[in-house]
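Visitor: below are the sequence and a predicted model; questions follow.
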Amino acid sequence: MTHAPFDARRRMLSAGLGSLIAAPALIGTPTRSQAQPAPAWKPERPITIYNPFAVGGITDLHMRLLGEKVGKALGQLVLVDAKPGAAGTLAPAALMSAKPDGHQLAVYTINSLRYPHYQPSSWHALNDFTFITGLSSYTFALVVRADSPWKTVEDLFAAGKANPEKHTYGTSGIGGSGHLMMIEIEQKAGARFTHVPYKGGAEWMQALMAGHIDFLADASQWGPFVDDGRARILAMVTEQRLPKYANVPTLRERGIDAVGQSPYGLVGPKGLPPAVVQTLHEAFTAANSAPDTLELLARYIQVPWKKNPAEYRAFAESYYVSVKPLLVKAGLAKG
């Protein structure tokens, strides 16, 4: 099933991108005021952003909207190429054959800082990338269909205790933020469920609405479905209640100390020249702060995650080290 406003937004963004492809002359460098400096770098051909999740999800919509704005600012098309699978790590992996010239970029999720700890990879999570800018962060919750018999998170946990592994939940993949979050929740709640991985939010929402899975434990692709009454939040997996859903408790309030964390940003191949990094950071930061971008993020319960190149790399270096003990505890990595 699809959500009409969501579908309309997708058609609008797709149509916008299509018009840019059909008439690239419309994306020329915009008129600049005398006080506004020219970019430190100008792309010579279209820029491709590799998206780690399936077409139609919030990440896809976000990148397409940013791409339209950055394309106009830099005078070249910005195309979005989906590379779903492997817990969101195929997009940055695609940069291993890219030249460090700014024309190939990738959305880099926090999963890419975990994956090499438990799976052999042809790339290093820190050394093989240039960190450009933070973009946003997913908001996590436990969500069921509106007609689910479970009215509270206690009902969900009781079902997971009475019939271990009978009930199913969807996430973005093995070792992803939702999966790790559920491992922690299961350990603390004493309940067991069966994990069903998907390639992106559009897929797992279709699965939930069709009854193929019993609940979601992942990011806020569920937002519009909750807002129109087709889905229901049992608990937020956030540090505190959200103003939009002020009546929905957090897991912490229910005695389960678990919080979902999953920011994402933009990276390029290692060795990107400083001028390229500066230009891309400034262009994407401006696009990410535009009113219609903020409206799109708010619709999916997200906010900008502002990180300059140095701050983004510092975050990545710290998290890469600190996450390993959790992966070992979850049985996904060796000590």
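Guide: Thanks, I have it.
Visitor: going forward, measure contacts between C-alpha atoms and count neighbours the same way
Guide: OK.
Visitor: and the helices in this protein, which stretches?
Guide: 4-22, 58-74, 90-93, 115-118, 153-162, 177-189, 201-209, 223-227, 274-288, 291-299, 309-322, 324-329 (DSSP state H).
Visitor: what is the second one packed up against?
Guide: By that I understand helix 58-74. helix 4-22, strand 47-51, strand 78-82, helix 274-288, helix 291-299 (3 or more CA pairs under 8 Å, 6 or more residues apart in numbering; DSSP states H and E).
Visitor: tell me which residues of it come out buried.
Guide: 58-74 (16 or more other CA atoms under 10 Å).
Visitor: now the helices of the chain in CSV, with distance to Asp101?
Guide: Putting the helices of the chain into CSV (distance: least, CA to CA, whole Å) gives the following:
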stretch, distance to Asp101
helix 4-22, 22
helix 58-74, 14
helix 90-93, 15
helix 115-118, 26
helix 153-162, 49
helix 177-189, 31
helix 201-209, 31
helix 223-227, 37
helix 274-288, 7
helix 291-299, 27
helix 309-322, 16
helix 324-329, 32
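Visitor: out of the helices and strands packed on helix 58-74, which comes closest to Trp222?
Guide: helix 291-299 (9.9 Å; CA to CA).
Visitor: okay, the helices and strands packed on helix 58-74 in JSON lines with mean neighbour count and distance to Ala219 next?
Guide: Shown next, in JSON lines, are the helices and strands packed on helix 58-74 (neighbours: other CA atoms under 10 Å; distance: least, CA to CA, whole Å):
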{"stretch": "helix 4-22", "mean neighbour count": "14", "distance to Ala219": "16"}
{"stretch": "strand 47-51", "mean neighbour count": "23", "distance to Ala219": "16"}
{"stretch": "strand 78-82", "mean neighbour count": "21", "distance to Ala219": "18"}
{"stretch": "helix 274-288", "mean neighbour count": "20", "distance to Ala219": "19"}
{"stretch": "helix 291-299", "mean neighbour count": "16", "distance to Ala219": "12"}
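Visitor: of those, which is nearest Ile110?
Guide: Closest to Ile110 of those is strand 47-51 (CA to CA; 13.5 Å).
Visitor: which other helices and strands does that closest one contact?
Guide: helix 58-74, strand 78-82, helix 90-93, strand 104-109.
Visitor: count the residues that sit near the residue lying closest to Glu317 once chain neighbours are set aside.
Guide: What sits nearest to Glu317 in space, not counting adjacent residues and going by CA to CA, 6 or more residues apart in numbering, is Leu126, at 6.9 Å. By the criterion of other CA atoms under 10 Å, Leu126 has 15 neighbours.
Visitor: which residues touch Leu126?
Guide: Taking CA atoms under 8 Å, 6 or more residues apart in numbering as the contact definition, Leu126 lies against Leu113, Arg313, Ala316, Glu317.
Visitor: comparison target below:
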Amino acid sequence: MIWNSKGLGRRAVLSGAAGLGAAALARPALAQERFPSKPIRMFVPFAPGGTTDVQMRALCDAASRRFGQPVVVENRSGAGGILGAQALVGTRPDGYTLAQMPVSVFRYPQMVAKPPFDPLKDFSWILQVTGYLFGVVVRADAPWQSFTELLDYAKANPGKVNYGSPGSGTSLHITMEQIAQGRGIEWTHVPFRGVAEDLQALLAGQVNVSADASGWAELVKEGRLRLLCTWGAERARRFPDVRTLREQGIDVVSESPYGLAGPAGMDPAIVKALQDGFREALHDGAHLAVLDRLDMSVAYLDSAAYASAAQRQYEEDGAMIRRLGLKVG
């Protein structure tokens, strides 16, 4: 048999090229299999010990077990919950820097003259995880037995009631101002860095009322605070005797769902790996027990659905902010 050396050379080149192509295709797959290969930073934009911090630490602990790498919480409290999102801007989009994203990240940029970020351009949306149980509490020795009584007092005494919240632009702030506008009430908003500061001020008598997430639950159970209303579609499991806003004549349901995001430009394969890992962590038994204790529920959306929800939230909140004339100086 006579071998054609030119044909053999061509076949060898083609075979070698095919091999190189297969190797090139394999490299991203191998990289994806190794992700994550080091700890992940998770910015939580509220103070340690509050509702969000407790829930997020439980979620990150569960995620650490699934990823085989630590997911390390870093608290960035203040400014109504936007500092985690702000810290993402400009970081490497490699999947190792993430943040919890409260709905204030959609509102604050529409309330200031110079927005610190663009919610629709600066982030990669990973998944939505849960929403809050919100409520209004007063000290146990306060004269109001219901939210209706508080509203009637505030209406009759303009400017005499002040309320605390975890910050300007949060759902607590926005909803309280919606209620005030609807009832013709004048009261004063006092923003804090988180639920711990808010409740300390309430107990000390520095504010009359606190509108916050369920970090107040144990103080209510202990009899130190009185829960006047909750803001969900149904009564809270742990407080079945407390009426919702709707049951007190205010057609509002506010649960403020939130999730996780990274900086813009993340590799879709890494987004998928994070989405899947945190989805499993979301349903971990230890994490579900924390949600139950806080009267919170799973509200999972995948990356694509969460991105669509973010777009809708931004548009709806923008219309509401313009209607209420809200600005942050």
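Guide: Thanks, I have the structure now. If you're wondering where the values come from, they're calculated on a predicted model, not measured in any experiment.
Visitor: TM-score for these two?
Guide: The TM-score (TM-score structural alignment, normalised by the length of structure 2) is 0.85; 297 aligned residues with a CA RMSD of 1.9 Å.
Visitor: picking up where we left off before, and of the helices of structure 1, who's closest to Tyr108 of structure 1?
Guide: helix 90-93 (6.2 Å).
Visitor: in structure 2, what stretch matches the closest one?
Guide: Counting by TM-score structural alignment, helix 90-93 of structure 1 lines up with residues 83-86 of structure 2.
Visitor: what does stretch 272-283 of structure 2 contact?
Guide: Under CA under 8 Å, 6+ apart, the answer for stretch 272-283 of structure 2 is 35, 59-60, 62-63, 66-67, 95, 126-127, 129, 287-288, 298, 300, 302-303.
Visitor: and for stretch 145-154 of structure 1?
Guide: 142, 144, 156, 208-209, 214-215, 229-232, 234-235.
Visitor: please pull up the equivalent of Ala299 of structure 2 in structure 1.
Guide: Using TM-score structural alignment, Ala299 of structure 2 pairs with Trp305 in structure 1.
Visitor: next, count neighbours for the aligned residue in structure 2 for Gly265 of structure 1.
Guide: Structural alignment (TM-score structural alignment) places Gly265 of structure 1 against Gly259 in structure 2. By other CA under 10 Å, the residues close to Gly259 of structure 2 number 24.
Visitor: what's the nearest residue to Gly259 of structure 2 if we skip its chain neighbours?
Guide: Gln128 (3.8 Å).
Visitor: now do Lys307 of structure 1
Guide: Per CA to CA, 6+ apart, closest to Lys307 of structure 1 is Gly134, 4.5 Å.
Visitor: do you know how far that neighbour is from Pro100 of structure 1?
Guide: 19 Å (CA to CA, to the nearest Å).
Visitor: who's more crowded, these two?
Guide: Neighbour count, other CA under 10 Å: between Gly134 of structure 1 and Pro100, Gly134 has more, with 27 against 19.
Visitor: just checking, the more buried one touches Leu266?
Guide: Yes. Counting by CA atoms under 8 Å, Leu266 is a contact partner of Gly134 of structure 1 at 6.4 Å.
Visitor: contacts only, for the equivalent of Ile132 of structure 1 over in structure 2.
Guide: Here Ile132 of structure 1 is matched to Ile126 in structure 2, going by TM-score structural alignment. Ile126 of structure 2 makes contact with Gly259, Leu260, Ala261, Gly262, Val271, Lys272, Leu274, Gln275, Asp302, Ser303, Tyr306 under the criterion CA under 8 Å, 6+ apart.
Visitor: tell me how far the residue nearest to Ile126 of structure 2 when sequence neighbours are not counted lies from Pro28 of structure 2.
Guide: Spatial nearest neighbour of Ile126 of structure 2, excluding adjacent residues (CA to CA, 6+ apart): Ser303 at 4.6 Å. Using CA to CA, Ser303 of structure 2 is found at 21 Å from Pro28 of structure 2.
Visitor: cool, and Ala63 of structure 2?
Guide: For Ala63 of structure 2 relative to Pro28 of structure 2 (CA to CA), the value is 23 Å.
Visitor: which position in structure 1 pairs with Ile250 of structure 2?
Guide: Checking with TM-score structural alignment, Ile250 of structure 2 has Ile256 as its match.
Visitor: was I right to think that match contacts Ile185?
Guide: Yes. Using CA under 8 Å, Ile256 of structure 1 makes contact with Ile185 at a distance of 6.9 Å.
Visitor: the more surrounded of these two?
Guide: Ile185 (20 against 16).
Visitor: show me the contacts for the equivalent of that one over in structure 2.
Guide: Taking TM-score structural alignment, the alignment pairs Ile185 of structure 1 with Ile179 from structure 2. If you count contacts by CA under 8 Å, 6+ apart, Ile179 of structure 2 has them with Ile185, Ile250.
Visitor: and if you look at Leu61 of structure 1?
Guide: Counting by CA under 8 Å, 6+ apart, the residues that Leu61 of structure 1 touches are Arg10, Leu13.
Visitor: and it? What does it align with in structure 2?
Guide: In structure 2, Leu61 of structure 1 lands on Val54 (TM-score structural alignment).
Visitor: how close does its match get to Met296 of structure 2?
Guide: Separation of Val54 of structure 2 from Met296 of structure 2 (CA to CA) stands at 12 Å.
Visitor: how many neighbours does Ala40 of structure 1 have?
Guide: 12.
Visitor: I'd say it and Val277 touch.
Guide: No. Using CA under 8 Å as the test, Ala40 of structure 1 is too far from Val277 to be in contact (9.2 Å).
Visitor: for Asn51 of structure 1, give me its contacts.
Guide: Neighbouring residues of Asn51 of structure 1 by CA under 8 Å, 6+ apart: Thr59, Asp60, Met63, Val80, Asp81, Ala82, Lys83, Pro84, Ala91, Ala106, Val107.
Visitor: max pairwise distance over these: which two?
Guide: Across these (CA to CA), the longest gap, 14.2 Å, separates Met63 and Pro84.
Visitor: what residue in structure 1 is paired with Phe35 of structure 2?
Guide: Mapped onto structure 1 by TM-score structural alignment, Phe35 of structure 2 lines up with Lys42.
Visitor: ugh, wrong one, Thr188 of structure 2
Guide: With the correspondence set by TM-score structural alignment, Thr188 of structure 2 lines up against Thr194 in structure 1.
Visitor: its match: how many residues sit nearby?
Guide: When neighbours are counted by other CA under 10 Å, Thr194 of structure 1 registers 15.
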